[in-house]
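K.L.:
All I have is the shape, not the residue letters:
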């Protein structure tokens, strides 16, 4: 299927509907990999057509390890998307990546297990060895950083996203290991989304919204879910102006 979709956005925790989306229609896509997280909502934003999909479902019913990442990416491509922005809630490991900070990472370490990580994992599919040395599309990252600057939104350029299984938060020891490994952020949904987008030859980049410091990295004795969602709400409010500028390019 072809479409005039200019950008697809996959919303993470706290972003279940895209603010300001007008003239919307809902598309339910049958995929070879089962159901996507929900309907894809297509509409007008900043004078362009975008597709929006809530990664966890619009009522946040899907935990990170149960998201059908293959169906989500396939559905967006089927509807005509060629550029995809993944919006991900994360924890900060690096000292300058505290709550409400927005990061555009450039590397990934995958600690997940038991997820379908490739479209090759079906009977009769060919084996495809993608180059994943740079997991995010450089040109889209550059455009996203420039869009944030034009929108007046501070972002950090670069950082390593460590993807964990979830849905539980990590132990202090696990975060200490991830820090030794070179991770700057920790999240639960960055993989296999990024590598599946690469297999489909989609341009893909991540807007990582820091909801909290990871275990042992901040002053808090205990991480409060209420505080996490308050920080997420503040960071999420910065996403539409960034994407409005991105759509000008």
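P.N.:
Sure, I can see it. Since the model is a prediction, treat every value here as computed from it, not as a measurement. Residues are numbered from 1 along each chain as shown.
K.L.:
only C-alpha atoms for contact and neighbour calcs from this point on.
P.N.:
OK.
K.L.:
Burial check on residue 61, number of neighbours?
P.N.:
12 (other C-alpha atoms under 10 Å).
K.L.:
That one and residue 135: what is the separation?
P.N.:
28 Å (C-alpha to C-alpha, to the nearest Å).
K.L.:
how far out from the middle of the chain is stretch 136-143?
P.N.:
Counting by C-alpha atoms, centre = their mean, to the nearest Å, stretch 136-143 is centred 14 Å from the centre of its parent chain.
K.L.:
by contact count, what packs against the lengthiest helix in the chain?
P.N.:
Using DSSP state H to define each element, the chain has its longest helix at helix 138-151. Judged by 3 or more C-alpha pairs under 8 Å, 6 or more residues apart in numbering; DSSP states H and E, helix 138-151 is in contact with strand 203-213, helix 239-246.
K.L.:
hmm, who's touching the last one?
P.N.:
For helix 239-246, contacts defined as C-alpha atoms under 8 Å, 6 or more residues apart in numbering pick out 18, 19, 45, 46, 143, 144, 146, 147, 148, 150, 151, 153.
K.L.:
Apart from its neighbours in sequence, what residue is nearest the fifth one?
P.N.:
Distance criterion C-alpha to C-alpha, 6 or more residues apart in numbering; nearest residue to residue 143, sequence neighbours excluded, is residue 246 at 6.5 Å.
K.L.:
Show me what secondary structure element comes after the longest helix of the chain.
P.N.:
strand 156-157 (DSSP states H and E).
K.L.:
Tally up the residues packed near residue 27, please.
P.N.:
Other residues close to residue 27 by other C-alpha under 10 Å number 14.
K.L.:
how about it, what does it touch?
P.N.:
Contacts of residue 27 (C-alpha under 8 Å, 6+ apart): 39, 40, 41, 42.
K.L.:
Need the three-state assignment for the residue positioned nearest the centre of the chain.
P.N.:
Residue closest to the average C-alpha location in the chain (C-alpha atoms, centre = their mean): residue 86, at 2.7 Å. Put simply, residue 86 is strand when judged by DSSP: H, G, I helix; E, B strand; the rest coil.
K.L.:
Repeat that for residue 70.
P.N.:
helix.
K.L.:
Tell me who's in contact with it.
P.N.:
33, 116, 117, 118, 119, 193, 196 are the contacts of residue 70 under C-alpha under 8 Å, 6+ apart.
K.L.:
Which two among these are spaced furthest apart?
P.N.:
Within those, 33 and 193 form the most distant pair, 14.1 Å apart (C-alpha to C-alpha).
K.L.:
Need the contact partners of stretch 156-166.
P.N.:
63-65, 101-113, 145, 178, 182-191.
K.L.:
May I see the buried residues of that stretch?
P.N.:
159, 160, 161, 162, 163, 164, 165 (16 or more other C-alpha atoms under 10 Å).
K.L.:
next up, a second structure to put side by side with the first:
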């Protein structure tokens, strides 16, 4: 059997995700990037023959609020460490009555309402525009769905994630507006994470774990942290099982990826080679080196 078409697998989520049975060769590693340090050190481990890299999105102990997460450094660090596939797990509020707390939603679309975050690796001196029409990896998403079905976890195949700035929860008027937009879940962390993963040519899948109905729901008009944490603890075991099962599925998948994620930059760089900033070229080697070297 040929080697699976996967390098290291990156896992972004809560700090408890790396407590997996059978995880060996574990170590914390400090990583720096051209965009600064990520939220925390990266936790490396091996599950069978597959190497995993865990990144606590908010740092151990949940120290970093959503708007202050260094999303560029987080994605760059995973890319630098050889990750090709990234599974993002996050707590969200449910915007539909049929997505109660405890449901896992395999997100396939986003609406980005954040405004206080750096959203691209590119900029003045080297401009790029990647397609976000299909913002997640469908190949990776199919594996996630298969594993959730095997676990018999309540889940939804697809859903639109409304990314809000936070850190406060929604007003009732906002919650009702997002429902009128046909959004399914609401959270504070998957943007610009998904955009940056696409720029870094990573296969990225988002699993949104519903912890509460947002304040639109008559029985949940006052979202509390205590209630959310209670559901989070209940979801934790299922999330760890999801990670373990997904690793096994990806290792067994020997088909070359046809998703296009790993060639997202093929036609994205718009700045003429002669006009590109040498400083930006140097800074972007870890993200876009594949196309920069090919284009001279």
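P.N.:
Looks like it arrived, so ask away. Keep in mind that this is a model prediction, so the values were computed, not measured.
K.L.:
rewinding a little: across to structure 2, which of the contacts of residue 27 of structure 1 hold up?
P.N.:
Retained in structure 2: 39, 40, 41, 42, out of those (criterion both residues aligned by TM-score structural alignment, their matches' C-alpha atoms under 8 Å).
K.L.:
so which of those comes closest to residue 73 of structure 1?
P.N.:
Looking across these and measuring by C-alpha to C-alpha, the closest to residue 73 of structure 1 is residue 40, at 10.9 Å.
K.L.:
Now check structure 2 for the residue matching the closest one.
P.N.:
Under the alignment (TM-score structural alignment), residue 40 of structure 1 pairs with residue 42 in structure 2.
K.L.:
what do you get for residue 199 of structure 1?
P.N.:
By TM-score structural alignment, residue 199 of structure 1 lines up with residue 199.
K.L.:
next one: residue 6 of structure 1
P.N.:
Per TM-score structural alignment, residue 6 of structure 1 is aligned with residue 8.
K.L.:
how about the strands of the stretch 101-250 of structure 2, start to end?
P.N.:
104-107, 109-112, 155-157, 160-163, 185-187, 203-213 (DSSP state E, counting those that start in this stretch).
K.L.:
With distance to residue 58 of structure 2 as added columns, please give those in TSV.
P.N.:
Output for the strands of the stretch 101-250 of structure 2, formatted as TSV (distance: least, C-alpha to C-alpha, whole Å):
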stretch	distance to residue 58 of structure 2
strand 104-107	20
strand 109-112	19
strand 155-157	25
strand 160-163	16
strand 185-187	14
strand 203-213	16
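K.L.:
Can you tell me which of those is nearest to residue 80 of structure 2?
P.N.:
strand 203-213 (14.4 Å).
K.L.:
In helices only, show me the contacts of residue 27 of structure 1.
P.N.:
Among the contacts of residue 27 of structure 1, no member falls in helices (DSSP H).
K.L.:
quick one: which of the residues you listed is nearest to residue 93 of structure 1?
P.N.:
residue 40 (32.6 Å).
K.L.:
Now which of the contacts of helix 239-246 of structure 1 would you call buried?
P.N.:
Using 16+ other C-alpha under 10 Å, the buried members of the contacts of helix 239-246 of structure 1 are 18, 45, 46, 143, 144, 146, 147, 148, 151, 153.
K.L.:
Out of the contacts of residue 27 of structure 1, grab the one that's most surrounded.
P.N.:
residue 40 (24 neighbours).
K.L.:
what's the nearest residue to residue 221 of structure 2 if we skip its chain neighbours?
P.N.:
Closest to residue 221 of structure 2 by C-alpha to C-alpha, 6+ apart is residue 215, at 4.1 Å.
K.L.:
Report the separation between that neighbour and residue 113 of structure 2.
P.N.:
From residue 215 of structure 2 to residue 113 of structure 2 the distance is 18 Å (C-alpha to C-alpha).
K.L.:
Which one's more surrounded, these two?
P.N.:
Using other C-alpha under 10 Å, the more surrounded residue of residue 215 of structure 2 and residue 113 is residue 215, with 22 against 13.
K.L.:
how far away is the nearest residue to residue 120 of structure 1 once chain neighbours are set aside from residue 93 of structure 1?
P.N.:
Leaving aside its chain neighbours, residue 120 of structure 1 sits nearest to residue 127 (5.6 Å; criterion: C-alpha to C-alpha, 6+ apart). Per C-alpha to C-alpha, residue 127 of structure 1 is found 35 Å from residue 93 of structure 1.
K.L.:
In terms of neighbours, single out the busier of these two.
P.N.:
Neighbours were counted for residue 127 of structure 1 and for residue 93 using other C-alpha under 10 Å; residue 93 has more, 28 against 10.
K.L.:
Contacts only, for the counterpart of that one in structure 2.
P.N.:
Mapped onto structure 2 by TM-score structural alignment, residue 93 of structure 1 lines up with residue 95. Residue 95 of structure 2 makes contact with 175, 178, 179, 183, 184, 185, 186, 213, 214, 216 under the criterion C-alpha under 8 Å, 6+ apart.
K.L.:
in structure 1, which of those remain in contact?
P.N.:
Shared with structure 1, among those: 175, 179, 183, 184, 185, 186, 213, 214 (both residues aligned by TM-score structural alignment, their matches' C-alpha under 8 Å).
K.L.:
Would you enumerate the residues in contact with the second one?
P.N.:
Counting by C-alpha under 8 Å, 6+ apart, residue 179 of structure 2 makes contact with 95, 96.
K.L.:
What distance do you get for it to residue 94 of structure 2?
P.N.:
10 Å.
K.L.:
again, but for the last one
P.N.:
Distance check for residue 214 of structure 2 against residue 94 of structure 2: by C-alpha to C-alpha, it reads 6 Å.
K.L.:
overlap in contacts of these two?
P.N.:
residue 186.
K.L.:
neighbour-wise, which of those two wins?
P.N.:
Using other C-alpha under 10 Å as the criterion, residue 214 of structure 2 and residue 94 rank with residue 94 on top: 31 against 26.
K.L.:
State the distance from that one to residue 41 of structure 2.
P.N.:
As for residue 94 of structure 2, its distance to residue 41 of structure 2 is 31 Å (criterion: C-alpha to C-alpha).
K.L.:
cool, residue 7 of structure 2 as well?
P.N.:
From residue 7 of structure 2 over to residue 41 of structure 2 (counting by C-alpha to C-alpha), the distance is 19 Å.
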